[in-house]
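Student: Could you look at this predicted model? Sequence included:
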Amino acid sequence: MTFATPIALLGLLAIPALALLMASRSRRRDRFAMRFPAAASLARAANPQEAYWRWLPSAVALAALAALVVAAAHPKHTVRVALQEASIMLVTDHSGSMAANDVTPDRLTAAKNAATSFVDKLPSGVKVGIVAYSAEPDDVEAPSTNHAVTKAAIARQVANGGTATGDALAVALGLLRPKKTTRTPAAIVLLSDGTTTQGSDPVDVARQAKAMNVPVYTVALGSADATVPNPDPFGPPLPAVPDPEGMRQIADASGGRAFTAQDAGRLGSIYQALGSQLGSKPVTRDAVGYPLGAGLLLLIAAGGLAARRRAM
């Protein structure tokens, strides 16, 4: 929470001073009452409930004053609201190493499930597309509000081939190239489990993305000891080592963020967080009504308690 007029909060310093002043005056009244005792004074001294009712209206009034001081400082709070317009490109690796089963049930299935869930949770007005790739970009859908098209492309992926991350990013960036007359927010979400083996340098493409104000959020999937079967039935399993450092360099060069995931749960959490971030924007709203309403209610309560005390 922030305050438009924070200096008004200095008024809160007066509340403990007022409390001390009221306590001091009460002690003086008590000393005077005991010096010149009367039946009513003795009854009040012997009744603890009387002391409670004597202090309660003042305490509520001080709480009301505190709430009104906070209202005078004009508080504001930030909430996230769904974007009505945005464009997001998923860039998903389905190279041969995505067949590794270090992520349950295997890397590619976990990635497809997380990407589908990501698309499902995006606001309907957000455009989403996909570039699926292995040795080259081989399944491309431009950003669209027809999210079913993107989910169908996610489902079609099969693990095979090399890893041409740079070429896939270049295709995605081309589809996101903003028109001069629009400033629609755009971003790329890249998921890969390995080092680029062919094609253009993805870090160079990431620098172009930054110049276009298109951050790339990267997710490095898998664990270092993972393997995949060797095409040679007599050969040993082949390593399927992820490249989190390379993915971090891509994210840093574009102004995005890098994540790592070694299991399906972590991958799902990352996609969920990205969906919330990329599908919404922070909006600052006025919150003065809350403390103002509380202060007025407390003032009414203090008046009612004072009237009841006088009637006792």
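Tutor: Thanks, I have the structure now. From a predicted model like this one, the values you see are computed outputs, not experimental measurements.

Student: use CA for all of it now, contacts and neighbours both
Tutor: Fine.

Student: all helices of the chain, in order?
Tutor: Counting by DSSP state H, the chain has helices at residues 14-35, 39-46, 48-72, 107-120, 147-155, 165-176, 202-211, 244-254, 264-278, 289-311.

Student: could you measure the nearest residue to Thr116 once chain neighbours are set aside against Gly129, distance?
Tutor: Closest residue in space to Thr116, ignoring its immediate chain neighbours: Lys151 at 5.9 Å, by CA to CA, 6 or more residues apart in numbering. As judged by CA to CA, to the nearest Å, Lys151 and Gly129 stand 9 Å apart.

Student: out of the two, which sits in the busier spot?
Tutor: Comparing Lys151 with Gly129 by neighbour count (other CA atoms under 10 Å), the higher total belongs to Gly129, at 26 against 21.

Student: The more buried one and Phe259, how far apart?
Tutor: 21 Å.

Student: Quick one: residues contacting the residue lying closest to Pro57 once chain neighbours are set aside.
Tutor: Leaving out its chain neighbours, the residue that sits closest to Pro57 by CA to CA, 6+ apart is Ala302, at 4.7 Å. Residues near Ala302 by CA atoms under 8 Å, 6 or more residues apart in numbering: Leu56, Pro57, Ser58, Val60, Ala61.

Student: Dump those to a markdown table, plus distance to Gln277.
Tutor: A markdown table is the format used below for the contacts of Ala302 (distance: CA to CA, whole Å):
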| residue | distance to Gln277 |
| --- | --- |
| Leu56 | 47 |
| Pro57 | 47 |
| Ser58 | 46 |
| Val60 | 42 |
| Ala61 | 42 |
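
Student: Tabulate those residues in a markdown table, adding columns for neighbour count and distance to His147.
Tutor: Below are the contacts of Ala302 laid out as a markdown table (neighbours: other CA atoms under 10 Å; distance: CA to CA, whole Å):
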| residue | neighbour count | distance to His147 |
| --- | --- | --- |
| Leu56 | 15 | 59 |
| Pro57 | 22 | 59 |
| Ser58 | 18 | 60 |
| Val60 | 21 | 55 |
| Ala61 | 21 | 56 |
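
Student: try this one next to it:
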Amino acid sequence: MAEQRGTAGSLAGRVALVAGATRGAGRAIAVGLGAAGATVYVTGRTTRERVSEVGRTTETIEETAELVTAAGGEGVAVPTDHLVRDEVKALAARIDRERGRLDVLVNDVWGGEHLLRFGEDTKVWQYDLDDGLRMLELGVKTHLITSHYLLPLLVRRPGGLVVEVTDGTADYNTRYRENMFYDLTKNAPIRMAFGLGEELKGLGCTAVSVTPGFLRSEQMLDHFGVTEENWREGVRVVPSFCISESPAYVGRAVAALAADPEVARWNGQSLSSGQLARVYGFTDTDGTRPDAWRYIVEVEIGGKDADDSAYR
């Protein structure tokens, strides 16, 4: 087995910011970094006093911070709307004042699921323009604002890591993704990681994009009417749910990257949780290594006669 990185204590003394850590991949990444000993600032718009436009009250950034601390790190919740420049600027100033450093920046801001029209053949001129532009604001503009204000802190010392979280690898996303607005939103972080890689490499820092596979987020579990314990029942609704993965999987992927002293080898690249599991040796919570993107291409799209066991 390949060496497993991102283990307990390997990120002790390191400071991370997970922008968009209320739920899903962002929460799991924050917890994964915390489990490796990092101090993790977690941001989002949903708190115990305020609910964002996503409309979910069951996950908050305070809860995420508590999970980070329980995992072995130090979680710090900072309510932040990453479209509001002054709030992001204040966030950067607070991390600088309290820690004087930033080692890992994870751009996972999204929160646009309620704007999607999956399964509809809606052209750009037919799509609700306000919804489409809001999607781009939430998934692209937020990332740019966050990088603008936080990167000056990260580049103070060599070894810094920026992770742009998206949906789909660069190879998979050569396919058109649902509609114009979603396609642009989910391809932009891949290109941002490439561009940031070019800007950061001379400063000894690294940027990558990372995608989970078919993610069993809190919202996805609710959508399928299942829990993490009985998630396989969701296969009755969508057969490809068989290759889904827990959020912890991508959390372990990012923790492994952050702990890798040779992380610069990945600079500018598009990576997936399944790909990184094979390199670093970590597994999902059930002990398997799901490779969702290969399954989707070969089985769901390609029609190969195989079950998910060959992709775990």
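Tutor: That came through, no problem. All of these numbers come straight from a predicted model, not from anything done at the bench.

Student: what TM-score do we get after superposing?
Tutor: After superposition, the two chains reach a TM-score (TM-score structural alignment, normalised by the length of the first structure) of 0.32; 143 aligned residues with a CA RMSD of 5.3 Å.

Student: Ala307 of the first structure: which of the contacts of Ala302 of the first structure is nearest?
Tutor: Nearest to Ala307 of the first structure among the contacts of Ala302 of the first structure is Pro57, at 9.1 Å by CA to CA.

Student: can I assume that closest one is in contact with Ala306?
Tutor: Yes: when contacts are counted by CA atoms under 8 Å, Pro57 of the first structure is listed as touching Ala306 (5.4 Å).

Student: sorry, back to before: surely the residue nearest to Thr116 of the first structure touches Val119?
Tutor: Yes: proximity of Lys151 of the first structure to Val119 meets the contact threshold set by CA under 8 Å, at 7.3 Å.

Student: Remind me what the longest helix anywhere in the second structure packs against, helices and strands.
Tutor: For the second structure, the longest helix by residue count, based on DSSP H, is helix 180-200. The helices and strands touching helix 180-200 of the second structure, judged by 3 or more CA pairs under 8 Å, 6 or more residues apart in numbering; DSSP states H and E, are helix 129-136, strand 161-165, strand 206-211.

Student: Include mean neighbour count and distance to Ala77 of the second structure when you put these into CSV, please.
Tutor: Output for those, formatted as CSV (neighbours: other CA atoms under 10 Å; distance: least, CA to CA, whole Å):
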stretch, mean neighbour count, distance to Ala77 of the second structure
helix 129-136, 16, 24
strand 161-165, 28, 19
strand 206-211, 29, 23
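
Student: quick one: which of these is nearest Val104 of the second structure?
Tutor: strand 161-165 (4.8 Å).

Student: what packs against that closest one?
Tutor: Going by 3+ CA pairs under 8 Å, 6+ apart, strand 161-165 of the second structure lies up against strand 104-107, helix 180-200, strand 206-211.

Student: residues making contact with it?
Tutor: Under CA under 8 Å, 6+ apart, the answer for strand 161-165 of the second structure is 103-108, 154, 189-190, 192-193, 205-211, 254, 258.

Student: 6 Å instead, please
Tutor: The contact list for strand 161-165 of the second structure, computed with CA atoms under 6 Å, 6 or more residues apart in numbering, reads 104-108, 189, 205-211.

Student: quick one: the longest helix of the second structure to helix 129-136, angle?
Tutor: 30 degrees (axes from the mean of the first three to the mean of the last three CA atoms, to 10 degrees).

Student: Give me the buried positions along helix 180-200 of the second structure.
Tutor: For helix 180-200 of the second structure, a neighbour-count test (16 or more other CA atoms under 10 Å) marks 181-194, 196-198, 200 as buried.

Student: Same question for stretch 24-34 of the second structure.
Tutor: Buried residues in stretch 24-34 of the second structure (16+ other CA under 10 Å): Gly24, Ala25, Gly26, Arg27, Ala28, Ile29, Ala30, Val31, Gly32, Leu33, Gly34.

Student: Go through those residues and name the one nearest Ile145 of the second structure.
Tutor: Distances from Ile145 of the second structure to the buried residues of stretch 24-34 of the second structure, taken by CA to CA, are shortest for Gly26, at 17.5 Å.

Student: measure that closest one to Ile61 of the second structure for me?
Tutor: Noted for Gly26 of the second structure: a distance of 10 Å to Ile61 of the second structure, by CA to CA.

Student: what's the answer for Ala30 of the second structure, then?
Tutor: Relative to Ile61 of the second structure, Ala30 of the second structure is positioned 10 Å away (CA to CA).

Student: Check which residues of stretch 202-219 of the first structure are buried.
Tutor: Judged by neighbour count (16+ other CA under 10 Å), stretch 202-219 of the first structure contains these buried residues: 202-203, 205-210, 213-219.

Student: Test my guess that Val210 of the second structure contacts Gly274.
Tutor: No: with contact defined as CA atoms under 6 Å, Val210 of the second structure and Gly274 do not form a contacting pair (10.3 Å).

Student: Provide the secondary structure category for Ala16 of the second structure.
Tutor: strand (DSSP: H, G, I helix; E, B strand; the rest coil).

Student: tell me which element Leu271 of the second structure falls in.
Tutor: Applying DSSP states H and E as the criterion places Leu271 of the second structure in strand 270-272.

Student: what helices or strands is that strand leaning on?
Tutor: Counting contacts by 3 or more CA pairs under 6 Å, 6 or more residues apart in numbering; DSSP states H and E, strand 270-272 of the second structure packs against strand 206-211.

Student: The strand it packs on: what's the following helix or strand?
Tutor: Following strand 206-211 of the second structure toward the C-terminus (DSSP H and E): helix 218-224.

Student: Can you spell out which helices and strands pack onto the very next helix or strand once past that next one?
Tutor: Downstream of helix 218-224 of the second structure, the first helix or strand assigned by DSSP H and E is helix 247-259. With contacts taken as 3+ CA pairs under 6 Å, 6+ apart, helix 247-259 of the second structure sits against helix 24-35.

Student: ok, now how distant is the closest residue to Leu276 of the second structure other than its chain neighbours from Val279 of the second structure?
Tutor: With CA to CA, 6+ apart as the measure, Ala253 is the residue that lies nearest to Leu276 of the second structure, at 6.1 Å, once sequence neighbours are left out. For Ala253 of the second structure, the distance to Val279 of the second structure equals 10 Å [CA to CA].
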